[in-house]
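K.L.:
Only the shape, not the letters, is given here:
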């Protein structure tokens, strides 16, 4: 890691770089607002020491494990899956020996940031130094300053949202909120996908438990009310948003009789693919209606074919690196929802995509008209430096900066949170600096936008 960390991701042109560095300095140490992510709240509640370098930096980060697997390292040798029993030092060696394969990826940048800022490691991992680096990190992890709560404070995290099953009792969130020694906000997020998709494994059993837990009848009206009940429970525990991970953002408004008929068939497992799509689309429409009523921000993460490789899913489970993007259409799919609710003041709808062709073609134009709709930050396969700059260029000329969501780290890898937010802040500074140098915005305006992108904008969009 011989390059200059201070100049990382900054423009090559010296005059533009000087402006970018000034803008970055205004936001570099601002508190982190993380309104969408997947960190386990129990980790912060228990505050146990991290087990080892491999668990900390590799096994739970599918960005890392998927590329190692593609490079020939079996997943079971990376500690992936419920039955994994790989030696942590061996896992670390796999990463070190293959470090060169990550060159140019966002993962390499984040890992370098973590190694440098947390462990004072400036040498690139390799087969020769793998054990020495492992021992260095393992020694640091024995320090109380490296427990989750201490790092939470060190990272400057003000708000951290988790992602939670609708029937979660949210006990960890309640305990953290009641703990006078914990100063941050850890907010649950209502994630009902498995309860809304009739083709999801275990759909009927989940819905039955949902109805039983809320005392609602096994009718479509009872089903919708049960979801409302659980949303209210989440709001009582601090939730500000509901997240929807769907293959396509298809919406439709069915009449009550049709909805009841499809729901009854779904409970029996009798829906064909076309009917299942109709019920899914109606439930995404209903979710928007619920958000209008109760105020939960509605985030939609579409366009990913989950568990693309069935044998890997069967052996290792979900979130193991083989979720693959698909083309996604928004304008027609969302029209029923937006015609009904797009101008409702209480609805905040944040659209994400992993199909970057949709940014300038659909999402930015939609956000440039509908007051309820915001442009989600680059997500997943697009949260890399060049992709983030392409995103800014694609959406800003149509919708400006203030119709975007602010940065979303969307990660399970706790230690990568500050690295990801720092990446975004540097790239936004670089983008704004170019506009200043080109005479397209003034320097004071650029400073205000840089500050708002990390604070005022996410607070507004996510009702923080």
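P.N.:
Yep, that arrived. Values in this document were obtained by computation on a predicted structure and should not be read as measured data.
K.L.:
Only C-alpha atoms from now on, for both contacts and neighbour counts.
P.N.:
OK.
K.L.:
Please point out which parts of whichever strand or helix holds residue 91 sit buried.
P.N.:
Per DSSP states H and E: residue 91 is located in helix 88-97. By 16 or more other CA atoms under 10 Å, the buried positions in helix 88-97 come out as 88, 90, 91, 92, 93, 94, 95, 96.
K.L.:
Which elements pack onto that helix?
P.N.:
helix 53-54, helix 130-140 (3 or more CA pairs under 8 Å, 6 or more residues apart in numbering; DSSP states H and E).
K.L.:
Make TSV out of those helices and add distance to residue 306 and mean neighbour count.
P.N.:
Shown next, in TSV, are those (distance: least, CA to CA, whole Å; neighbours: other CA atoms under 10 Å):
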stretch	distance to residue 306	mean neighbour count
helix 53-54	25	24
helix 130-140	33	16
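K.L.:
Use this one as the comparison:
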């Protein structure tokens, strides 16, 4: 087996002594607040024990799936009926070919942090690694809560649709200092053009206990569900949208569009913009009333491969970066809320790196001094949560905003083995600052920069989200 102790080592990604000092003394031991992810609250509440490493590490991971398909792996070994061990061996055969893809770093970092494995993963040792890790996963110290504790996780915030009963959040009790929270994600009530919209309205009607036959009743239902989520400790919302397209609108116009949809009439682009603007404004005002943080993940072009979407469904690896116009809609949307003093704390996430400076300057338009870091340019996400993507986001935020108030990293993941991504981000942040010190761009003041690093890694998020308060 190849020894990679010189690869995943104490100073991995840290190029200077100052960066090493920053990371080990100010970043590494900070608790993790993972304020946006797609983990299963059921598995957390039940303290699930995984059967094997494929189940915890490969199932549902469309990052890995895309790479495997690119390398010519048959779908049977990705989402098909191959055995867990066969799937793992196929994945392992791909890893050596993934140099410079973040999966190469994440793979070995995760094997090291969770299983203390120091060997490079290849097809040659795949069976042995599978057996060893799957055996460990049967131990009590590898249950879900034990894994979260092992990574220093303090708060996990999952993402739920308004239909969700939040039963598992209710069932969960604080365990070893771990808190489980949720984020309200009502995208299906916004995407009126989708084929499943009418069915979704029926489901929402069943949950709230009254018919949804108008825009007014829809807003009543959404208000009902926001109250329900708030009663269960929710302090965040989230939206995954291509863009925010703003249009002058009102409740009457929104209801006209709603009725056209109910009656099976075609919707125009203007109809869509007026309806979606109305719903987004209604929701945003509801978030402000409740003191929630609102999040907008913008720029994904989803479900590009319709053949595979039909076969495998959404979130299976057929999405990419889009090139949408973002500035005008964002500006008008935030300005409308700001005029009535109903703009709550907000994080905007950008998926197209060409828009980084746009996002970094947009938040400055609405940071009004009322709240420290009220408007946030979120960390690089999805295709951009790698070294280059995160560096560009940090640079844009630093150059055009205030890095020291940044709320830092999140996993946005469906995998319980993704938490070393916080370490990955923290090492990168410390390395950037360490190189700035080396070049004389920042003073050699470890206490000052260390305090900023600690804030970005933990304290800013703790304060911003008011978790555990």
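P.N.:
Good, I have the coordinates. Keep in mind that this is a model prediction, so the values were computed, not measured.
K.L.:
circling back to that earlier point, JSON lines please, covering the helices and strands packed on helix 88-97 of structure 1 and showing distance to residue 255 of structure 1.
P.N.:
Below are the helices and strands packed on helix 88-97 of structure 1 laid out as JSON lines (distance: least, CA to CA, whole Å):
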{"stretch": "helix 53-54", "distance to residue 255 of structure 1": "52"}
{"stretch": "helix 130-140", "distance to residue 255 of structure 1": "59"}
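K.L.:
Out of those helices, which is closest to residue 239 of structure 1?
P.N.:
Nearest to residue 239 of structure 1, of all those, is helix 53-54, at 31.8 Å by CA to CA.
K.L.:
As a quick check, tell me the outermost residue of structure 1.
P.N.:
residue 257 (36.3 Å; CA atoms, centre = their mean).
K.L.:
any idea what that residue aligns with in structure 2?
P.N.:
Counting by TM-score structural alignment, residue 257 of structure 1 lines up with residue 252 in structure 2.
K.L.:
next one: residue 123 of structure 1
P.N.:
Match for residue 123 of structure 1 (TM-score structural alignment): residue 119.
K.L.:
Roughly how far does that match sit from residue 8 of structure 2?
P.N.:
According to CA to CA, to the nearest Å, residue 119 of structure 2 and residue 8 of structure 2 sit 10 Å apart.
K.L.:
Return the distance of the match of residue 123 of structure 1 relative to residue 381 of structure 2.
P.N.:
Noted for residue 119 of structure 2: a distance of 28 Å to residue 381 of structure 2, by CA to CA.
K.L.:
ok, these two, which is more surrounded?
P.N.:
The neighbour comparison of residue 119 of structure 2 against residue 381 (other CA atoms under 10 Å) goes to residue 381, with 22 against 18.
K.L.:
Give the equivalent position in structure 1 for that one.
P.N.:
So, by TM-score structural alignment, residue 381 of structure 2 is matched to residue 379.
K.L.:
so residue 428 of structure 2 touches residue 14, yeah?
P.N.:
Yes: counting by CA atoms under 8 Å, residue 428 of structure 2 touches residue 14, with 7.4 Å between them.
K.L.:
Check which helix or strand residue 154 of structure 1 maps to.
P.N.:
For residue 154 of structure 1, the host element (DSSP H and E) is helix 148-155.
K.L.:
ditto for residue 154 of structure 2
P.N.:
Per DSSP H and E: strand 153-160 holds residue 154 of structure 2.
K.L.:
Show where that strand falls in structure 1, residue numbers please.
P.N.:
With TM-score structural alignment applied, strand 153-160 of structure 2 matches the range 157-164 in structure 1.
K.L.:
contacts for the matching stretch?
P.N.:
31-41, 184-191, 243 (CA atoms under 8 Å, 6 or more residues apart in numbering).
K.L.:
how does it look with 6 Å?
P.N.:
Applying CA atoms under 6 Å, 6 or more residues apart in numbering, the contact partners of stretch 157-164 of structure 1 are 31-39, 184-191.
K.L.:
Stretch 238-246 of structure 1 now?
P.N.:
By CA under 6 Å, 6+ apart, the list of residues contacting stretch 238-246 of structure 1 from outside reads 187, 188, 189, 190, 191, 296, 297, 298, 299, 300, 301, 302.
K.L.:
The strand holding residue 154 of structure 2: average distance to aligned residues in structure 1?
P.N.:
Strand 153-160 of structure 2, aligned to structure 1 and superposed, deviates on average by 0.6 Å (mean CA distance after the TM-score superposition for structure 1).
K.L.:
Can you list the buried residues in the helix or strand just after that strand?
P.N.:
Sequence order places helix 167-171 as the next helix or strand after strand 153-160 of structure 2, per DSSP H and E. Of all the residues in helix 167-171 of structure 2, those buried under the rule 16+ other CA under 10 Å are 168, 169.
K.L.:
next one: stretch 68-88 of structure 1
P.N.:
68, 69, 73, 75, 76, 77, 78, 79, 80, 81, 88.
K.L.:
thinking again about what came up before, the helix or strand that contains the match of residue 257 of structure 1: which residues count as buried?
P.N.:
If you go by DSSP H and E, residue 252 of structure 2 is part of helix 251-262. Using 16+ other CA under 10 Å as the test for burial, helix 251-262 of structure 2 gives 251, 253, 254, 255, 256, 257, 258, 261.
K.L.:
And stretch 299-307 of structure 2, by the same measure?
P.N.:
Using 16+ other CA under 10 Å as the test for burial, stretch 299-307 of structure 2 gives 299, 300, 301, 302, 303.
K.L.:
What residue in structure 1 is paired with the third one?
P.N.:
So the one you mean is residue 301 of structure 2. Matched by TM-score structural alignment, residue 301 of structure 2 corresponds to residue 305 in structure 1.
K.L.:
In the stretch 201-350 of structure 1, what residue spans correspond to strands?
P.N.:
241-246, 297-302, 304-305, 324-325, 349-351 (DSSP state E, counting those that start in this stretch).
K.L.:
Remind me what the second one packs against, helices and strands.
P.N.:
If I follow you right, that is strand 297-302 of structure 1. Judged by 3 or more CA pairs under 6 Å, 6 or more residues apart in numbering; DSSP states H and E, strand 297-302 of structure 1 is in contact with strand 241-246, strand 349-351.
K.L.:
Out of the helices and strands packed on helix 88-97 of structure 1, the one nearest residue 317 of structure 1 is which?
P.N.:
helix 53-54 (19.3 Å).
K.L.:
Report the mean deviation for whichever helix or strand comes after the closest one after fitting onto structure 2.
P.N.:
Following helix 53-54 of structure 1 in sequence order, the next helix or strand is helix 62-70 (DSSP H and E). Here helix 62-70 of structure 1, set against structure 2 after superposition, deviates by a mean of 0.9 Å using mean CA distance after the TM-score superposition for structure 1.
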